[in-house]
Structures are given as structure tokens and as C-alpha cells.
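Novice: model this:
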Amino acid sequence: MNIRYALLPLAGLLCFSAYAAQYDAVVVPQQDGQSQHYTKIAQAVAAAKTSGKEHYKIYIKDGVYNEKFEINAPGVELIGQDRDKTVIEYNAASGMSRPDGKHWGTTGSFVVRVNANDVVLKNLTVKNSFDYPTNDEKPKSDPTKIRSSQAVAFEINQKAQHVKVENVVMDGYQDTLFVKAGSTSYFKDCVVAGNVDFIFGGGTAVFDHCKVIARKRTIPTSPMGYITAPSTDISQPYGLVFFHSEIVKEQGVPKDSFGLGRPWHPTRTFKDGRYADPNAIGATLYIDSYLGDHLFGWDKMSGWTKDHERQWFYPDKDARFLGYHNYGPGASSIKGAHKLSDSQAKGITIEKILGGDWFKA
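Specialist: Okay, the predicted model is just below:
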């Protein structure tokens, strides 16, 4: 017995030595006796910022981490032990109160937010655990009902460049993934799940061999949701682009219940007032992707004029919604001017969209 217990610390040290050879920090779900291990991912991320290192690799062992944090240092890499067993989750919705009593708001409801360049996430799950279905079922008269149910899981902030996300699950309902204007990001072999506008924003983002899962609403509504809500500035040639991806649904989602996208014109403050941004001509493009039978095509979306009146934006003239060489029962929903020809599609590559081959590193 004494020999057995004497070997345990040595085994632990050897294990850490193996990690230390590859990683700058290791995160474990609970303290294991190793002073070099963190129990919070946010602690390891904070250490990266003060390390002075150009690249900082953090290994996260399997477990559920109830955390909400931002990545502010460039070159940080978060690597989970197992995609489905390394889970970062937090319960925050736009209409919920922060510790200071104010509401989170959509942009503040994130679980993980990237504010820096050259950040990498691999092999983990980011989940906003806000109970959207239960909240959805509550009557409007219920004082506990959250009126603003947007709940972001993963957010890429303005001007964060070269963000690479590989084999990561982003789980939520409304507004799961937010890629803000000015950012560039690459998603490979990822899963994004949600219902209302759950991939949205003005950034340039490529989804390569990803699975996008439409989730059902507990209260019957039509449409049930929208896959994308881009707010791409007219000066940007590309917005949300899907290559070789699967746009599928969970059980219980009916046919023709989800829009491929709708044009989001965010309300902004201009010199002559506050109103829907006329330059947000959102861009979504599906190429060589499987489109399920729950998809009915593109839809309109409303915004506000400076006179506080509702204004509608339409997919034919207020957005850039396109498709090329898609297949599956929903592929026929892309037609007419929204369907690229061979000549128009020629030369559209991931390198061209993202401005180089940095995503291959």
C-alpha cells in the first residue's frame, strides 16, 4: 500500500511533464494536487496575457466549466481533451440581469468572446445554457418570462483577425454564434445549433465541412427560425460562407420552417439620427452544401427608421444571398438571381475570402 501511494505523486508529475512539453498551461475541472494546474480556464487565459509569449497553448481536460470569459491576448490556443466532454457553459440571456443589476444585452450574453488576433479553439463545446424552451413556453403575463431571449454562446468581437475554430460545438438557441463586423474567422468540422438568427453578424466567416443544426421551438410559430442573419457592410465582398457543409435539423422540426437567411440591418447612431444601417447589405453564400427539407429559402427582416417607424428589408434588394452547386431537398429553394452561375462562382476560394492561407497553419 505504501508503495502504491508513493507512486501516485510521481505519476502525476510525469503526466504534467508530458503536458508541459506541449502546453503552456493545463486546466482541470477540480484541483488535483498539481500547483501548475488551473481550475478555471479564465485563469489560464489571464496568465497568457501576462506571459509575454507570442503563442500560448492551453490544454483543457474533460469536465464541465461553468465560466464566462473573454480572450484578450493574441496567439492564445484553447485545446480540449474531447470535443463532447470538454464543455464551457454559462447561463446568460440578453434580458437577464448582470451582477450589477443591468441587463446583459445580446452582445454581453456571450459565454466565450474573442477580442484578439490569431486565437485558436479546438476540440471542445461552448454552450449557452439559458433554458430557451422553458422560457418560450411561459405566457407573456408571467413576470419571470425573459423578454429578450438572445443568448450568445461564442462571439468574435470587432476587428479580431484570423480566429480559427476547429472541431468545436457551439450550442444554443437564439443568436448562438455572433461574428462582429471587421472580424475574420474560419470554422472547420464544427457544429452550430440554434433556432432564431443563430449565425449572425457583419464579420467575414467561412464554415468548412461544418454541421448546422436547426432546433425546434416549443411554441408553434412560422417561420420557426432562420439559419443566418448577416449584417455585412456593402464594402465587404463576403460575409457568411458555407463550403461542403450540412444544414440539417433536429427531430421535430417540420418541412419549410426555416429560412436560409434574412437581412439584418442593425440600428446605429448617425449624424442625422439613429436608425437601421442602410449599408448593412448582408451576405450569405452556400457552396456545395447539403440543404435539408426544413429550408424554404430567403426571407425579409425589419428595422427602424429615424422616425421610429418599422421598415422592411428584402432578400432581393437589401442583401446578397447566394448559392452554388448545393444539393438535398432544400437546394431547390435557392433560385433565380440567388443562384450563382459557373462563371460567377469561379475563383471563389477560402483563401480569397479570408485573405490568405493563414487558416491552414
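Novice: okay, CA-based contacts and neighbour counts for the rest of this
Specialist: Will do.
Novice: all helices of the stretch 51-200 of the chain, in order?
Specialist: 105-108, 132-137 (DSSP state H, counting those that start in this stretch).
Novice: ranking those helices by burial, who's on top?
Specialist: helix 105-108 (a mean of 18; mean count of other C-alpha atoms under 10 Å).
Novice: tell me what that helix is packed against?
Specialist: Of the remaining helices and strands, none touches helix 105-108 by 3 or more C-alpha pairs under 8 Å, 6 or more residues apart in numbering; DSSP states H and E.
Novice: what's the offset of it from the middle of its chain?
Specialist: Chain-centre distance of helix 105-108: 14 Å, with C-alpha atoms, centre = their mean, to the nearest Å.
Novice: Give me the residue at the spatial middle of this structure.
Specialist: Leu177 (2.4 Å; C-alpha atoms, centre = their mean).
Novice: dump the residue contacts of Lys211.
Specialist: 189-192, 245-248 (C-alpha atoms under 8 Å, 6 or more residues apart in numbering).
Novice: just these now: which is nearest Ile58?
Specialist: Each of the contacts of Lys211 was checked against Ile58 using C-alpha to C-alpha; the closest is Cys190, at 19.5 Å.
Novice: Could you count how many residues lie near that closest one?
Specialist: Cys190 sits with 24 neighbouring residues when counted by other C-alpha atoms under 10 Å.
Novice: quick one: Thr184 and Thr106, what's the gap?
Specialist: According to C-alpha to C-alpha, to the nearest Å, Thr184 stands 20 Å off from Thr106.
Novice: And this one, please, so the two structures can be compared:
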Amino acid sequence: MELFPRSMTFLLILFISYFFCLSKATDCGGKDVSNTITVGQDGKVTFRTIQAAIDSVKSNNDRWVKIHIKAGTYIEKVQIPIEKPCIILEGEGSQRTIISFSNDDKTKNSAIFISSPPNIVLSDITFKNSYNVDNISAQIFPAVAATIYGDKSFILRCSFLGYQDTLFDAYGRHYYKDCYIQGEVDFIFGGGQAYFENCLLNATGRNKDLPGFVTAQGRKFSNSSSGFVFEGGSLVGNGKVNLGRAWKAYSRVIFHKTNFSSVVSPEGWNSFGRTGQEISKITYAEVDCKGPGADTSKRVPWIKKLSPSQLEEFSLASFINKDSWLDNLPTIS
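Specialist: Predicted coordinates for the structure are as follows:
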């Protein structure tokens, strides 16, 4: 496994600032869906490709538009541009509706799915970057399955398949529920403020002597709201994997009531070379976790112990839903 640098440009910072302003101005007109577009590979459908359906949505959209994607494997790269919020991408089950493409490049360019605007819902779809998944003999490079930039994104029953850098949770508040995420090297990473509820994490190690990393969380500042919280769910796999390493100085990851298989390494966490800064800056915690990998007796000595009040700060309501945006989403069956 090889490490690759990840740099953020000034243009990206401007881009992020813009969509945060956009997220404050857009409420999508309530819970009602104003229009439904159907995508499929045969039969009576509106479009044959997912990207064509997204392109048909008007710029500065301010009402929920559902794009229903019929079962099938769609070999395409898909992007929701920043000027098109209030979109629901709905599949027919993550085992049946699959977006797949093979692409290796720098992290920010390799994603086969990119969602940039606020107020996006994804449900029942698999996002697969097949580069490191199907080509197991090839050299490993970053190959992102999905990048989520936009604030107030809800992802339900989706699967993300990759090996290195599978899911780039970049910026904003994101809620992942009942999802499947597969990889080995930093396979959930970024500077987002994300809550993962009842998700299945599968560490697919190829080198049993070299543990991978589930997370590489990128919280940069002490006052940043960024962080990853895992509530319930399970971590399985083969070989060994660390729970996380500190991509940025104030990296923050909490596991609460998660079931850990024996795939978790005894030390559990890695400071990524930030020796001497672990206690003062990094927040890594495991609370009430279970399973053969939940033994913390040999963990790094600087993992945090959270009081009940501190743990409450990382609840769904407190961590990402203080303004009740999740309560204003359309009903997803």
C-alpha cells in the first residue's frame, strides 16, 4: 500500500464557500416531490443515462426532483453540479442499481460520482470504482467511488466499493444510514461532518502484514465541527486494519456501540507522524463497542474517554441535526 499526498487548491476553497452560502438559501420547498424523472436501459423511460437526467434539472433548482434509476449497471461517471440542489437519486436496491466506472487519478479527480450541492438524497444505489476492485493485480492508486461535498446530504442503503480512498466525505453535514462501505486504505476520508448509523464496513486487506486504515479524517482546526461518528453497525474483513489515522492535525472519529471483528489491529489508531500532538489535538474514541476486536487493552495510550455529556455532543441530534434539516426531507420508502 502506497501513500499519496492530497492537496486542496484555492479554487476549491472558493467552491466550498459558495455551496455553504447556497445551502443556507435553499430549503427545497418542503417535503413534497415536484417532479419524477425515470432512467433506465430499456422500456419507457425519460433518459437512458443518469447524467442526462441530472442535466435536465434546471439550474438553481428549489424544489425536490426525484430521479428514479431502474435496476441495471450504468457504466458512467456521474456528477451533480453545485447549481442543482434538491435532487433525489433513487435506485431499486444497491444490489440491483449500480453505477460503475474504472478510474484512477489524483483523489479529487478519480471519483466516479461527485455530489456538490446541498440538499441531496441518495438511496438504494451502489457506487463502484472498479479500478482497484476488479484489477486486483494492478498497482494500487487512489480510486474514489464517491465524493460528497454538499451540506445536508442524506445517504440511505447505498453501497460504496473501492480499495484506496473509497468514500471522500469532503465537507458539510452528511447522514449515512444502513450503508455498506468497502475498502482498505483510508477508505472513509475527508473533512466532512458525517454520521454513520448502522453501516457495515468491510476491510478488504490484501497484505496481512500491513494493516490498512478505515478512516483518515481531516479536521484542520480545534474549533471545526468536522468529524466522523459511527453509531452501531459492524466492522468486518480480512487481515488487519486500524480504525483511523490523523490525516489533519485535529482529526476526530468516534465509534459508539459498533461491533468489531478480529480484523481490528490491537493498537487501533495511528497519529500519522504527529508525535507529541496526540493528546492535545486528536480525538479518537471507542464507546461501548463489542466483539473480538473491541479489546482496548493494547490500544494507543492517547485514545479519549468520553463522559456521558461529551458523548451526547456526538449524538445524531447534536452533531449534525441541530437545525432539524433531517426532519424536513421527503419520505424515502
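Novice: Send over the TM-score of the superposed chains.
Specialist: The TM-score (TM-score structural alignment, normalised by the length of the second structure) is 0.79; 287 aligned residues with a C-alpha RMSD of 2.3 Å.
Novice: quick one on the thing from earlier: out of the helices of the stretch 51-200 of the first structure, the one nearest Ala283 of the first structure is which?
Specialist: Nearest to Ala283 of the first structure among the helices of the stretch 51-200 of the first structure is helix 105-108; the distance by C-alpha to C-alpha comes to 20.5 Å.
Novice: Give the buried residues for stretch 5-24 of the first structure.
Specialist: Buried residues in stretch 5-24 of the first structure, counting neighbours by 16 or more other C-alpha atoms under 10 Å, are found at 16, 23-24.
Novice: what does stretch 215-228 of the first structure give?
Specialist: 215-217, 224-228.
Novice: from the chain's centre, how far out does it sit?
Specialist: Remark: stretch 215-228 of the first structure is offset 18 Å from the chain centroid, using C-alpha atoms, centre = their mean.
Novice: repeat for stretch 330-349 of the first structure
Specialist: Centroid separation for stretch 330-349 of the first structure versus its chain: 25 Å, with C-alpha atoms, centre = their mean.
Novice: hang on, the earlier thing: now the buried residues of stretch 5-24 of the first structure in JSON lines, with distance to Asp299 of the first structure and secondary structure?
Specialist: Below are the buried residues of stretch 5-24 of the first structure laid out as JSON lines (distance: C-alpha to C-alpha, whole Å; DSSP: H, G, I helix; E, B strand; the rest coil):
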{"residue": "Phe16", "distance to Asp299 of the first structure": "53", "secondary structure": "helix"}
{"residue": "Tyr23", "distance to Asp299 of the first structure": "46", "secondary structure": "coil"}
{"residue": "Asp24", "distance to Asp299 of the first structure": "47", "secondary structure": "coil"}
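Novice: Quick one: map Ile88 of the first structure onto the second structure.
Specialist: By TM-score structural alignment, Ile88 of the first structure lines up with Ile99 in the second structure.
Novice: how many neighbours does that match have?
Specialist: Ile99 of the second structure: 23 neighbours (other C-alpha under 10 Å).
Novice: Please name the residues that touch it.
Specialist: Ile99 of the second structure neighbours (C-alpha under 8 Å, 6+ apart): 73-77, 125-128.
Novice: and of the residues you listed, the nearest to Phe154 of the second structure?
Specialist: Nearest member of those to Phe154 of the second structure, counting by C-alpha to C-alpha, is Ile125, at 12.8 Å.
Novice: what comes up buried for stretch 349-361 of the first structure?
Specialist: For stretch 349-361 of the first structure, a neighbour-count test (16+ other C-alpha under 10 Å) marks 350, 353-354, 359 as buried.
Novice: er, stretch 69-86 of the first structure actually
Specialist: Per 16+ other C-alpha under 10 Å, stretch 69-86 of the first structure contains these buried residues: 69-84, 86.
Novice: what's the spacing between the closest residue in space to Gln30 of the first structure that isn't next to it in sequence and Trp358 of the first structure?
Specialist: With sequence-adjacent residues excluded and distances taken as C-alpha to C-alpha, 6 or more residues apart in numbering, Gln30 of the first structure is closest to Thr39, at 5.6 Å. For Thr39 of the first structure, the distance to Trp358 of the first structure equals 32 Å [C-alpha to C-alpha].
Novice: And for Thr269 of the first structure?
Specialist: The gap separating Thr269 of the first structure from Trp358 of the first structure is 35 Å, by C-alpha to C-alpha.
Novice: How about Ile58 of the first structure?
Specialist: Ile58 of the first structure is 20 Å from Trp358 of the first structure, by C-alpha to C-alpha.
Novice: before we move on, what about Phe198 of the first structure?
Specialist: 26 Å.
Novice: Now for Val287 of the second structure, how many residues are close by?
Specialist: 17.
Novice: Find the nearest non-adjacent residue to it, please.
Specialist: Using C-alpha to C-alpha, 6+ apart, the closest residue to Val287 of the second structure is His256 (4.8 Å).
Novice: Next up, the contacts around the aligned residue in the first structure for that neighbour.
Specialist: If you follow His256 of the second structure across to the first structure using TM-score structural alignment, you land on Ile287. For Ile287 of the first structure, the contacting residues are 241-244, 323-326, by C-alpha under 8 Å, 6+ apart.
Novice: Just confirm Phe101 of the second structure contacts Ser110, I think it does.
Specialist: No: with contact defined as C-alpha atoms under 8 Å, Phe101 of the second structure and Ser110 do not form a contacting pair (9.9 Å).
Novice: To which residue of the second structure is Lys164 of the first structure aligned?
Specialist: Counting by TM-score structural alignment, Lys164 of the first structure corresponds to Phe154 in the second structure.
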